[in-house]
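>>> Dropping a prediction and its sequence here:
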Amino acid sequence: MQCDFMEKEVMIPGEYLLSATITIPKQEQAVIPGILMIPGTGNVDRDENFTFLSMNILKDLSQVMVQEGFVTLRYDKRGVGKSGGSFYRASFWDLVEDAKAALDFLRAQPYVDRKRIIALGHSEGAIIAAALYGKVAVDGMILLCGFAHSLEEIIERRKNRILQDLDHIKGIKGLLLRLLKAKAFLDWQYRATKKKVMKDKRTVIRIKGKRLNVQWLREHFQYNVMTDLKKVNCPTLVLGGSADVQAASSQVEEIAQAIKGPVESHVIHNLSHILRKDPMAGSVLGGILDYWQQAEKPIDPEVIQILTEWLKRFKE
């Protein structure tokens, strides 16, 4: 389906100005439904790209949604790209407030149907979308590779999965890891880092020379996403992948069961966290390192099909 559209760069007012792209389909309707696109974890820009890895997740999804007759708004996170503020000093609740500022901006556009606005979140963006709904209700939700648990539980599970993966390394490498007691060291390092994060009251600290936003971590650890998911009373699409080594696919059903409104859920076979197929995914470290290869491929067609069918039903 071909669709003419117009893209323009805008600045979203808030605590700091957020640089964003609004994409508008050329249609005859007076007002058009809108989609706020909330980026995921890390210092990613409006397209969900890092400086070292281009994934273009939100950029590519935006093209799909505009073709279906939706206005989309996607923004650089605080302190990233052309946005103001500091990424390393942005707390979890700062990111939620930035999403709210973006939602207010989208609702204020004269060509946007204020009664038909969807919040789309990918990865951490799905958690932020739930927290946003807890403050300001929207008319639809799309949660991609999201989480049903706190970041503390997620990191704990990922750590345990990495420790399990170490047991399956064979040959001389596996022997050396066992002789060096790598599992015990990694477990100790995790517990020591967590203790430091929870005790230190500063916003930013350095661990092994790298800056870490401990306020963001503490607020994530303390936030229970299920509390706000249980408030969601609008049409919602929940989608994940069986090869997602960051957000376990079992969480798709947990999220879906928590939501009050009409919900549709999908777990796509062999789909990774970055919405591409990864049939070789087996370990946490291997799956994440494979993102560079996966990013060269387009978003999985099954994801696109599910999204477009759901969006068509939302507009009915």
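The structure has been received and is ready for your questions.
>>> from here on, contacts and neighbour counts on C-alpha atoms
Will do.
>>> What strand or helix carries the closest residue to Gln67 other than its chain neighbours?
Spatial nearest neighbour of Gln67, excluding adjacent residues (CA to CA, 6 or more residues apart in numbering): Cys3 at 5.2 Å. Using DSSP states H and E, Cys3 sits in no helix or strand.
>>> second one coming, line it up with the first:
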Amino acid sequence: MTPDISGDWHGVLDTGAAKVKLGVRLEGDTAWINRRSGAVDALPLRRDGDRIVFELLPVDLAFDLRLAGDRLQGTCFHNSVDFPVSLARGVAPPAVHAARPQTLVPPFPYDVAGISFTGADGSMRSGTLTRPPGPGPHRVIVLSSWFGEVDRDQTVAGHKPMALWADQLTRLGFATLRYDKRGVGRSEGRFDTASTGDFAADLAAAIAFLRTRSDLGAVGLMGHSEGAHISADIAAADPHVAFCVMMTPTALPDEDILETEMFNAARVVGGVPRDFDRTVGFVRALCEASKAPTREQTLARAREILTAVAYPSERLELRAAIAATPWQRYWATHDHTAGLRGLICPALVVLAEKDLQTPPRAHGAAIAAANAAATVVTLPGLNHLLQPAITGAPSEYAEIETSLAPEAIATVCDWIAAR
């Protein structure tokens, strides 16, 4: 007798990059699956003995499951990787999000003020300026966030690391400025057409704004991930910057480390890549396509590459468009250590042992070689966000209660205080 699998099932797909909640209803020969967008798709369900298969090709999902006791267990194929997955009967209980232990609660022993300044594109940037007690002029540190459409606090997975850095540095006696990226939060402008170079230009505009204020003095820069590159690039071009702190930066182009680093986050959560050489090959080719002189040339070349590997037609144009975004085309030709090489001010580079996004084993040697005068520190047990980690996979960020490891805070603050 064939077991009854009809009804609701729920689980979590851990890709290493993120944890995605799964909601599935099985009815006869149809699997209804909920997407994060809110859409519900009806998929043909195939059964072969105890094997259950259903696919959602437009978003690159294919489930191959078997009933094991009261669970459906097997694999989910996504982004060229087979991931282990387990579904339990019923609807997932609602998530409960408690405040993180390091969540800041006013009142603060310093001044907090909203500010605005004109960005490099002529539109307004909105930010937060913190100042320690006293008339000043206060030394000031500008904080730059990592990659992506993030606000001034770098809000991610319930954490607000830039707000925490601002708090710690202001208690140390520095003023700080952090601001929403263009097109994010309260800042004007367009995020979708901006590159790392545009964000760097906005940082230069922020520095120019701060130098108009009589209550502020010397300017130092501190950035995380992409923000680390922005900080170094601007500090190298501005001899009046007092110091530069780079947290978890890269040093090598993406295509140089695909064979060793591309699937690391997937592997640490049990993922098994399929067609490894094929996937690495076309991703490397797309990186090269992004270097074409024009966006149209990048699009045309990307379409050729994706067509040659029989990339799913439903997603081909979207993947080609990603290769042709202003951000991707700039990053593809960006010299990742140029800013660090050009620094004349004191510099601190903080790497994290379990970082799977910019792993020290891949980037550490090139970073150290780029500037022999810089202080380079690798903190054990921490991930890219500078949290205490188990595997280092980004999908852990939300499950780790600590927003910034105390040893990361101490390393940075002690170095800055010594300046």
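Thanks, I have the structure now. What you are looking at is a predicted structure, and each value in this text was computed from that prediction instead of being measured.
>>> returning to that earlier point: and the residue nearest to Gln67 of structure 1, what does it touch?
By CA atoms under 8 Å, 6 or more residues apart in numbering, Cys3 of structure 1 lies in contact with Pro25, Lys26, Val66, Gln67.
>>> repeat that for 10 Å
Pro25, Lys26, Gln27, Gln63, Val64, Val66, Gln67, Glu68, Gly69 (CA atoms under 10 Å, 6 or more residues apart in numbering).
>>> quick one: contacts for the second one?
Lys26 of structure 1 makes contact with Cys3, Asp4, Phe5, Met6, Ile32, Val66, Gln67, Gly69, Val71, according to CA under 10 Å, 6+ apart.
>>> In this structure Leu176 of structure 1 contacts Ala182, no?
Yes. Using CA atoms under 10 Å, Leu176 of structure 1 is in contact with Ala182, at 8.6 Å.
>>> Show me which of these two is the more surrounded one.
Ala182 (15 against 12; other CA atoms under 10 Å).
>>> Quick check: that one vs Trp93 of structure 1, distance?
Distance of Ala182 of structure 1 to Trp93 of structure 1, computed by CA to CA, to the nearest Å: 36 Å.
>>> Equivalent analysis for Leu103 of structure 1, please.
For Leu103 of structure 1, the distance to Trp93 of structure 1 - CA to CA - is 15 Å.
>>> Comparing the two, which shows the higher neighbour count?
When Leu103 of structure 1 and Trp93 are compared for neighbours, Leu103 comes out ahead with 24 against 17, by other CA under 10 Å.
>>> ok, for that one, nearest residue in space, not its chain neighbours?
Leu36 is the one closest to Leu103 of structure 1 (CA to CA, 6+ apart), at 6.4 Å.
>>> which one in structure 2 is aligned with that neighbour?
Under the alignment by TM-score structural alignment, Leu36 of structure 1 pairs with Val142 in structure 2.
>>> and the helix or strand hosting its match, what does it pack onto?
Following DSSP H and E, one finds Val142 of structure 2 within strand 138-144. Under the contact definition 3 or more CA pairs under 10 Å, 6 or more residues apart in numbering; DSSP states H and E, strand 138-144 of structure 2 sits against strand 124-131, helix 161-171, strand 175-179, helix 196-210, strand 216-224, helix 226-237, strand 244-247.
>>> residues in structure 1 aligned with the fourth one?
What it means is helix 196-210 of structure 2. Under TM-score structural alignment, the match for helix 196-210 of structure 2 is residues 92-106.
>>> where do the helices sit along the stretch 201-316 of structure 1?
Assigned by DSSP state H, counting those that start in this stretch, the stretch 201-316 of structure 1 shows helices spanning 214-222, 225-229, 250-258, 284-289, 291-294, 301-315.
>>> So which other helices or strands are in contact with the last one?
Right, helix 301-315 of structure 1. Using 3+ CA pairs under 10 Å, 6+ apart: helix 301-315 of structure 1 touches strand 32-38, helix 57-67, strand 112-122, strand 140-144, strand 236-241, strand 263-268.
>>> residues in structure 2 aligned with the shortest one?
In other words, strand 140-144 of structure 1. Counting by TM-score structural alignment, strand 140-144 of structure 1 corresponds to 243-247 in structure 2.
>>> Quick one: end-to-end length of stretch 173-186 of structure 2, please.
One end of stretch 173-186 of structure 2 to the other measures 27 Å (CA to CA).
>>> okay, it sits on what stretch of structure 1?
The aligned range for stretch 173-186 of structure 2 is 69-82, by TM-score structural alignment.
>>> Give me the residue at the spatial middle of structure 2.
Structure 2 has Phe147 as the residue nearest its centroid, 5.3 Å off, counting by CA atoms, centre = their mean.
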